[in-house]
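[1] need the 3D shape of this:
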Amino acid sequence: MNVDAPGDMRQVALGRGELDLPAIIAAAEPYVEYFTYEWDWAPSFETSAESYQYLRCFRSDDGGGEEDEDSLALGRPVTASSIDEAGHEPEKAVDGNAGTRWSSAWSEPEWIAVDLGASYDLSRVVVDWETAYGSGYEVQTSPDGETWTTVRTVTDGDGGFDDLEITGTGRHVRLYLTERATQWGFSLYELEVYGAPAGQLDLDVEVQARCLAGQAYVAVRATNGEDQPVDVTLATPYGTREVADVAPGANAYQSFAVRSTSVENGSVTVTGTATVDGGDVTSTVEVDHDAVACA
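    Presented below is the predicted three-dimensional model:
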C-alpha cells in the first residue's frame, strides 16, 4: 500500500476477527486513520450488513497530521440535486462520519450544496470520495444560494481525497459535478469546508419566544453597533420585516405572531447591509430560540 505523494490515499479491507491493529498502525504511521463501518459495496465484491475493519492511509502536505479544525460544513443544512437510494441523503456528507455517504443519480451534471449559516472567507475544501468519484467538477460559492461563482475547477480528479485550496467569500458552498469517472453517479463520504469569518457588521441580535394573552410570539431585536446606518432584514418562518437606515446605536425590532398557542425550537435570520470604507458589506446572522407553550 503506497502513499507516496501529498493527497495520496489507499484504503484496504483488513477482514474480520482478531487483528494486531497496533502493529499494523505502527508500521503505517504517521499517515493512518483507523475506523470501522458497514461496507455495502466494493468494486470486486458485494456483501450485506457485514462489519469490516478498514485502514485508511493518506499523506498530507507536511507528512503528518494538521491540528484538528472543525469543518464549517459539519452538521449544516445541505441540499443536493438527487440521491440514488434511501440512506444516501446529502446530510450524510456533512455528518462527520466516514462510514456514511451521499450518492447521486447516475447522471451528470449533479450537485451538492451546504449552507454555512454566515459569510466566510474560504480557504480550503476537502472532498472524501467513495468509489464513484468525480473526475471533473467545480467548487462554487454564493452569498444567497442562488447566484454562484466558481472558485476552483478540477478536470483531472482521481478519487480518494481531494484537498483543494480556494479563495472566495460566501455563505453557501457547492460542488457542481460535471464528469463522472465511473458508470455510477457521484458519491462522497464527506464534504469539508474551511475558512475564517468574513468581514462582519456589528449587529447584536436577540431572539425570544414568548407568550402574550395566551398566544405565542417570536420577538427579534437587532441593534446596530456600526458607526454608519445599516439596512436590516429580520426573517422568520412567521414573517419578514425590512428596516432601512437603522441609525448607529438604534435597533430594528419586530414581534412576529405565530398564530398558535405554542412554538417549537427554531431559528431566525438577520441580514444587515451597509457601506463600509467605500464598499458594500453584507452580514447574515442566524440565532436559535427555544420552544414555548402558552396554554
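
[2] only C-alpha atoms for contact and neighbour calcs from this point on.
    Will do.

[3] ok, T233 - contacts?
    Residues near T233 by C-alpha atoms under 8 Å, 6 or more residues apart in numbering: T240, R241, E242, V243, V270, T271, G272.

[4] at 7 Å what do you get?
    Neighbouring residues of T233 by C-alpha atoms under 7 Å, 6 or more residues apart in numbering: R241, E242, V243, V270, T271, G272.

[5] cool, and Y217?
    By C-alpha under 7 Å, 6+ apart, the residues touching Y217 are A209, R210, C211, S255, F256, A257, V258.

[6] out of those, which are buried?
    A209, R210, C211, S255, F256, V258 (16 or more other C-alpha atoms under 10 Å).

[7] now the contacts of T233 in CSV, with distance to T141?
    Output for those, formatted as CSV (distance: C-alpha to C-alpha, whole Å):
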residue, distance to T141
R241, 27
E242, 25
V243, 27
V270, 20
T271, 18
G272, 19
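
[8] to compare with the earlier structure, here is another sequence to fold:
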Amino acid sequence: MSESPAPATDEALTTATRLFIDHRELLFAIVYNMLGGVADTEDVLQDTWLSWSGSRDRSPDQEIDNPRAYLVRIAVNHALKRRAVISRRRETYVGPWLPEPLVAGSAETEVASADTADRVLRGESVSMAMLVVLESLSPLERAVFVLNEVFGYAHTEIAEVIDRSPAAVRQLAHRARRHVHARRPLYEAHPRVRREATERFVEAALGGDIGALMEILAPDVTMWTDGGGKRRPAGLRPIHGRDKAIRLIASYASRDGVPALDIRYRRVNGDDAAVLFAGDSPYAVMVMDLTPEGDRVCGLYIVSNPEKLTHVHLGEKDEMNEKGEKEGTA
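    Got it, this is the predicted structure:
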C-alpha cells in the first residue's frame, strides 16, 4: 500500500493566511458597518477565516483569481447571517441600542484604521449618527449601501457578492439611499468646530450648568443613552427635545456616588468625542452630532454599557487631553 502523499496544505495555508491578513482591515470595516459591533465583527471575521482557509485546504492547488472579491463575498454573507442573531438579541435588550464605538487608540481600532479602512472610519458615512440611521435599513439594503456608498463597489460587483441581479441591487441601493438621505443631511462639521462643541457640552453636562446646556443643545435635540440596563439612569427610549434631555442630564449630575471621572477627547468612529474613565476603566463614550450651522448639538449619543466598552483603554496622557481632564460627577 503506497503512502499517502505528504500534505500539500502548509504552503497553501501560509498563502491563505497572508492573503487574509492583507485584506483584514477592509473586511473589518465592511462588516463593522453592516453590524455596528466590534465583537460581532470579530466573530464574523473568524467565520470568514474558517471558510477561506477551509476552501484552500480542500483545494490547495486551486488559484483564486480575485482573493479580495472572494473574501469580501464570504465576509458579507457571514455578516448577513449574523444579522439574524443580532435581531434576536435586540428583542431583549434594555433601552436604546447604539453601535459599539470604535475609539482611536483601542486595539480593534488600530487594526481597523489602516489604509482603506482608515479613510472610511474618518468619513461621515460611518459616524455614530450614520450607523444609527443604517440600523433602520433591511440587512440587504444596508449591505448594498455600505458596499456602494462607502466602499465604491459597482452594482454589478455587489450583485455577485450577495447573489442578486444587478437590477435588484439597483433597486436596493435606490431605496437605501433615499431613506438615508431623508434622515441624514449631507454635511460635515469642521473638526475644530466639533471639538469645541464637544468640550462645551461636556463641561456643561458634568458641571450641571443648565444655562450652558440651553445654549449648546438644539431645541429638537435627540438623546440616546445606551446603558444596556447596566448603568443608571438611562432613558428606556430615545429622548426628544431639549428640556427633557436637560432634565435627564441634570438628574445625573446631581446624583451621589458617581465616581470621579477622567475625560479624554478622542476620535470615535471618525469624529471628535469624549471618552470618560473611572480610574482605568471606561465609563462612557459621548458623541455629539451638530446642526448644519455647527453651533448646536442636535444628536447626543452616550454609550455606557460596560460590555460595549471592553475594547476602550485609557492609554497614555497627551497634551491635547490635559485640559480635558476633569474630576467631578456626571
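
[9] how close are the two chains, by TM-score?
    Put the two chains on top of each other and the TM-score (TM-score structural alignment, normalised by the length of structure 1) is 0.30; 166 aligned residues with a C-alpha RMSD of 6.9 Å.

[10] in the helix of greatest length in structure 2, which residues are buried?
    Using DSSP state H to define each element, structure 2 has its longest helix at helix 9-35. For helix 9-35 of structure 2, burial by neighbour count (16+ other C-alpha under 10 Å) applies to 9, 12-13, 16, 20, 24-35.

[11] ditto for stretch 211-218 of structure 1
    Residues of stretch 211-218 of structure 1 classed as buried by neighbour count (16+ other C-alpha under 10 Å): C211, Q215, A216, Y217, V218.

[12] ok, so of those, who is nearest A27 of structure 1?
    V218 (57.8 Å; C-alpha to C-alpha).

[13] which element, helix or strand, includes I158 of structure 2?
    Element membership for I158 of structure 2 (DSSP states H and E) is helix 155-162.

[14] residue contacts, V270 of structure 1?
    T233, L234, A235, T284, V285, E286.

[15] switch to 6 Å and redo it
    Contacts here follow C-alpha atoms under 6 Å, 6 or more residues apart in numbering; on that basis V270 of structure 1 touches T233, L234, T284, V285.

[16] quick check: next helix or strand after the host helix or strand of the third one?
    Pointing back at T284 of structure 1 there. Per DSSP H and E: T284 of structure 1 is located in strand 279-289. Scanning forward in sequence from strand 279-289 of structure 1 by DSSP H and E, the next helix or strand is strand 292-293.

[17] could I get the full set of helices for structure 1?
    Ranges of helices within structure 1 are 21-28, based on DSSP H.

[18] what of the stretch 201-330 of structure 2?
    Counting by DSSP state H, counting those that start in this stretch, the stretch 201-330 of structure 2 has helices at residues 210-216, 242-253, 319-322.

[19] I'd like these as a markdown table, with distance to E196 of structure 2 and mean neighbour count appended.
    Shown next, in a markdown table, are the helices of the stretch 201-330 of structure 2 (distance: least, C-alpha to C-alpha, whole Å; neighbours: other C-alpha atoms under 10 Å):
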| stretch | distance to E196 of structure 2 | mean neighbour count |
| --- | --- | --- |
| helix 210-216 | 11 | 17 |
| helix 242-253 | 19 | 18 |
| helix 319-322 | 12 | 12 |
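
[20] show me the one of the ones you listed that comes nearest R88 of structure 2.
    Closest to R88 of structure 2 of the helices of the stretch 201-330 of structure 2 is helix 242-253 (C-alpha to C-alpha; 29.3 Å).

[21] packing partners of that closest one?
    On a contact count with 3 or more C-alpha pairs under 6 Å, 6 or more residues apart in numbering; DSSP states H and E, helix 242-253 of structure 2 meets no helix or strand.

[22] at 7 Å what do you get?
    If you count contacts as 3 or more C-alpha pairs under 7 Å, 6 or more residues apart in numbering; DSSP states H and E, helix 242-253 of structure 2 packs onto helix 191-207, strand 217-226.

[23] including distance to L290 of structure 2 and mean neighbour count, could these go into CSV?
    Formatted as CSV, these follow (distance: least, C-alpha to C-alpha, whole Å; neighbours: other C-alpha under 10 Å):
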stretch, distance to L290 of structure 2, mean neighbour count
helix 191-207, 7, 18
strand 217-226, 9, 22
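
[24] distance to A182 of structure 2 for those - can I get that in JSON lines?
    Below are those laid out as JSON lines (distance: least, C-alpha to C-alpha, whole Å):
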{"stretch": "helix 191-207", "distance to A182 of structure 2": "23"}
{"stretch": "strand 217-226", "distance to A182 of structure 2": "16"}
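
[25] nearest to R56 of structure 2, of those?
    That would be strand 217-226 among these, by C-alpha to C-alpha, at 41.5 Å.

[26] which other helices and strands contact the helix or strand containing S55 of structure 2?
    Assigned by DSSP H and E, S55 of structure 2 falls within helix 38-58. Helices and strands touching helix 38-58 of structure 2, by 3+ C-alpha pairs under 7 Å, 6+ apart, are helix 9-35, helix 67-90.

[27] make JSON lines out of these and add distance to L131 of structure 2.
    JSON lines is the format used below for these (distance: least, C-alpha to C-alpha, whole Å):
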{"stretch": "helix 9-35", "distance to L131 of structure 2": "7"}
{"stretch": "helix 67-90", "distance to L131 of structure 2": "15"}
